[in-house]
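**Student:** Fold the following and give me the result.
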Amino acid sequence: MYIKKIIVAIVLLGLVVAAFFANFVYSAMFRPNTAFNNETAYIYIPTGASYLDVREQLNPLLKDIDKFDALAERKQYITHIKAGKFRITKGMNNNDIINSIRINNIPIQVAFNNQESIEKLAGRISTQIEADSLSLVAAMKDTLFLKQNQFNKATMLGMYIPNSYEFFWNTSGEEFRDRMLTEYKRFWTETRVAKAKAIGLSKNEVITLASIVHEESKAADEQPRIAGVYLNRLKVGMPLQADPTLKFAAYQLPEYKNTVIKRVLNKHKTIESPYNTYLNKGLPPGPIAMADLTAIKAVLNAEKHDYYYFAADAEHMGYHRFAKNLSQHNANARAYQSYLNRQGITH
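**Tutor:** This next block holds a predicted model:
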């Protein structure tokens, strides 16, 4: 009888333990464990992160971090951390959370435009992906990469076609650069290459000219006409005489650092620089800034006309007056210079 009581006690204890264990397993795996009120929360797991790094981000989002720890260890997540951006939905249980942060790396949209240099582009991108600006600049300026892909220091910015692209957050500097090369090649379809050839320009030259067009006018409906003016000048061997290139050349000089040139003066036209298109015929060595997509398309689909000159139109700000001859242009230019004088803009 005594032995039977012991057996019964052991069985009952086993049932209690089993029930406790079953409840613990159920609680650890299937009971909702989120502590936030929003519908969704996100965590960003860096490359090379430890479980403690992940735990630190999860702790304020979960009701019971200890039960999460237990399941994470049982499912071997602790030793198999994945980098990326991950979504946690309100009401998720620990099992769902672990599955989500293990396999559901969420793509993000990375966008950029109108960057003036590789450094500024890197700074813009570093706010959107894991790679920092220094690693991005190093990857973008890698001399071997540039040489292998027919770019150089002057033309490298032209490889980055401004747009919105889908990336994983944990993208490295090299991965970003390589993806942009792929997008650059994809952009240059046979049709676009043929259009560039028809106007006598290489791909780099199209983007260089587009950067000037974009700096001259942000009005998409006017850019093809401005592109046509510059192409007309190139055809007859005239200097481009593009004021934005003078500003670019000036900004490379110490005396113009941290300044804004609002009015191009005669002294700017004497700056010794390959980017001075008053002193040098043809296109400058590379883009003076990142060309907008509309400007690139404007060059490839430039308006055909007989204009060789244009000047800013004070009566329609953001637009220009076009001229076929120098006397007409001088009249347009004087009108705009008078406007600048009335506004007190002297430099």
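**Student:** drop to CA atoms for contacts and neighbour counts, all remaining ones
**Tutor:** Noted.
**Student:** Might one say that residue 135 is in contact with residue 173?
**Tutor:** Yes. At 5.5 Å, residue 135 and residue 173 qualify as touching, with contact defined as C-alpha atoms under 8 Å.
**Student:** When those two are compared, which one has more neighbours?
**Tutor:** Neighbours were counted for residue 135 and for residue 173 using other C-alpha atoms under 10 Å; residue 173 has more, 24 against 15.
**Student:** which residues sit in contact with the more buried one?
**Tutor:** By C-alpha atoms under 8 Å, 6 or more residues apart in numbering, the contact list for residue 173 reads 131-132, 135-140.
**Student:** give the contact list for residue 112.
**Tutor:** With C-alpha under 8 Å, 6+ apart, residue 112 has these contacts: 121, 124-125, 162-164.
**Student:** Among those, name the buried ones.
**Tutor:** 121, 124-125, 162 (16 or more other C-alpha atoms under 10 Å).
**Student:** just so I have it, where are all the helices in the stretch 1-150 of the chain?
**Tutor:** Taking DSSP state H, counting those that start in this stretch to define them, one finds helices in the stretch 1-150 of the chain at 2-30, 51-58, 65-74, 94-103, 118-126, 133-140, 143-148.
**Student:** Redo these as a markdown table? Include distance to residue 211.
**Tutor:** Formatted as a markdown table, the helices of the stretch 1-150 of the chain follow (distance: least, C-alpha to C-alpha, whole Å):
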| stretch | distance to residue 211 |
| --- | --- |
| helix 2-30 | 57 |
| helix 51-58 | 43 |
| helix 65-74 | 52 |
| helix 94-103 | 41 |
| helix 118-126 | 14 |
| helix 133-140 | 19 |
| helix 143-148 | 20 |
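**Student:** And this one, please, so the two structures can be compared:
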Amino acid sequence: MQYPSAIKLIAFLILIAEFSIIALALFLFLPLANKGLEFQINKGEDFGVIAQKLEDAGAVRSIWGLKLAEKISGGGNMVKAGKYKLEKDYGPFALVELLGNGPKKIIVRIPEGSTLVDVDRIFSEAGLLKKGTLFLLSQRLEGYLFPDTYEFYAGQPLGEMLEVINANFNSKTKDILPAGQEGDKAIILASILEKEVQTEEDMRIVAGILLKRMSSGMRLQVDATLCYDKQFATMGEWKDCYPITEEDKNSKSPMNTYRNHGLPPGPIGNPSLSAIKAALDPASSSYLFYLSAPNGETIFSQNYEEHKKNISIYLR
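**Tutor:** From the prediction side, this is the model:
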């Protein structure tokens, strides 16, 4: 009988199988030197397509190892779209977990009164889009990029980001902002108030002054409209708008409220909720002129002579 030899052979084969399984497991599941790799996952993409993409990119040793890790962890249906950059070496299980958590979150703030050019710069510096993308998309976004803090993810489509911002704008203004042209005019006026004065109380007074000027046939003569024109014309490269020159005041731009009557044709920035409320609830006063002192205080005047005196006191 040769049972001992057979037992030895079986034991040897089992040992070989164990080593093979261990070697295969190490090959499939140990972290790969994939730190620094970047890849894009598109919304709605099938996990099989994602796995093939990651194998092609060198993020995993084998598509089967990643698929097996996904089956074991059950994370394939939770993959979040976006642009990923691997900050360390990942194995299949860690990679599936990363895909479930989503790409790096990017938090940006749109400041009150910021312009389309400003927002374009903020988003491009944060790595959310290429510089000039917003600027070239449409100037009609001006005034409706609601100032707030937003959380996006790397590689998020611009359309999705704009949907988030637009939903926030609608949520904050739906109960106060009229529809149609009246609402558009309120946003234009609010954008001027945001640039011209600081407190909501002063905004209401200035709103009343500007509306009074228009109803009496006066030009608004708002410096901020000239500054906006300069910034927009130079894609934000114009560093300081002041001093305002006679050439500025004689500009043929439709935004020039020294030359043209009425409101400018569009907003000159993205106003806060306080500015929008002030535009919709102007305060009645005896004032017709105002200026902003260097400390931010708004100085009001009832007539031009008084205004000239205030200029000599506060601005010279």
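**Student:** Can you pull the TM-score for these?
**Tutor:** Put the two chains on top of each other and the TM-score (TM-score structural alignment, normalised by the length of structure 2) is 0.72; 297 aligned residues with a C-alpha RMSD of 4.2 Å.
**Student:** between the helices of the stretch 1-150 of structure 1, which gets nearest to residue 239 of structure 1?
**Tutor:** helix 118-126 (27.4 Å; C-alpha to C-alpha).
**Student:** Any chance you could list what contacts the closest one?
**Tutor:** 110-112, 115, 132-134, 136-137, 140, 156-157.
**Student:** just stretch 306-316 of structure 2 next, same as before
**Tutor:** By C-alpha under 8 Å, 6+ apart, stretch 306-316 of structure 2 touches 289-291, 293-294, 299-301.
**Student:** Any chance of the residues you listed in JSON lines with distance to residue 176 of structure 2, secondary structure and neighbour count as columns?
**Tutor:** Shown next, in JSON lines, are the contacts of stretch 306-316 of structure 2 (distance: C-alpha to C-alpha, whole Å; DSSP: H, G, I helix; E, B strand; the rest coil; neighbours: other C-alpha atoms under 10 Å):
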{"residue": "289", "distance to residue 176 of structure 2": "28", "secondary structure": "strand", "neighbour count": "19"}
{"residue": "290", "distance to residue 176 of structure 2": "27", "secondary structure": "strand", "neighbour count": "23"}
{"residue": "291", "distance to residue 176 of structure 2": "28", "secondary structure": "strand", "neighbour count": "19"}
{"residue": "293", "distance to residue 176 of structure 2": "31", "secondary structure": "coil", "neighbour count": "15"}
{"residue": "294", "distance to residue 176 of structure 2": "33", "secondary structure": "coil", "neighbour count": "9"}
{"residue": "299", "distance to residue 176 of structure 2": "29", "secondary structure": "strand", "neighbour count": "15"}
{"residue": "300", "distance to residue 176 of structure 2": "28", "secondary structure": "strand", "neighbour count": "21"}
{"residue": "301", "distance to residue 176 of structure 2": "30", "secondary structure": "strand", "neighbour count": "17"}
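**Student:** With adjacent residues omitted, what lies nearest to whatever residue of structure 1 lines up with residue 276 of structure 2?
**Tutor:** Mapped onto structure 1 by TM-score structural alignment, residue 276 of structure 2 lines up with residue 296. Leaving aside its chain neighbours, residue 296 of structure 1 sits nearest to residue 210 (4.9 Å; criterion: C-alpha to C-alpha, 6 or more residues apart in numbering).
**Student:** To which residue of structure 2 is that neighbour aligned?
**Tutor:** Residue 210 of structure 1 maps onto residue 190 in structure 2, by TM-score structural alignment.
**Student:** what about the match of residue 276 of structure 2, helix or strand, and which?
**Tutor:** helix 293-300 (DSSP states H and E).
**Student:** which residues does the residue nearest to residue 214 of structure 2 when sequence neighbours are not counted contact?
**Tutor:** Of all residues not flanking residue 214 of structure 2 in the chain, residue 262 sits nearest, at 5.8 Å (C-alpha to C-alpha, 6+ apart). Neighbour list for residue 262 of structure 2: 214, 219-220 [criterion: C-alpha under 8 Å, 6+ apart].
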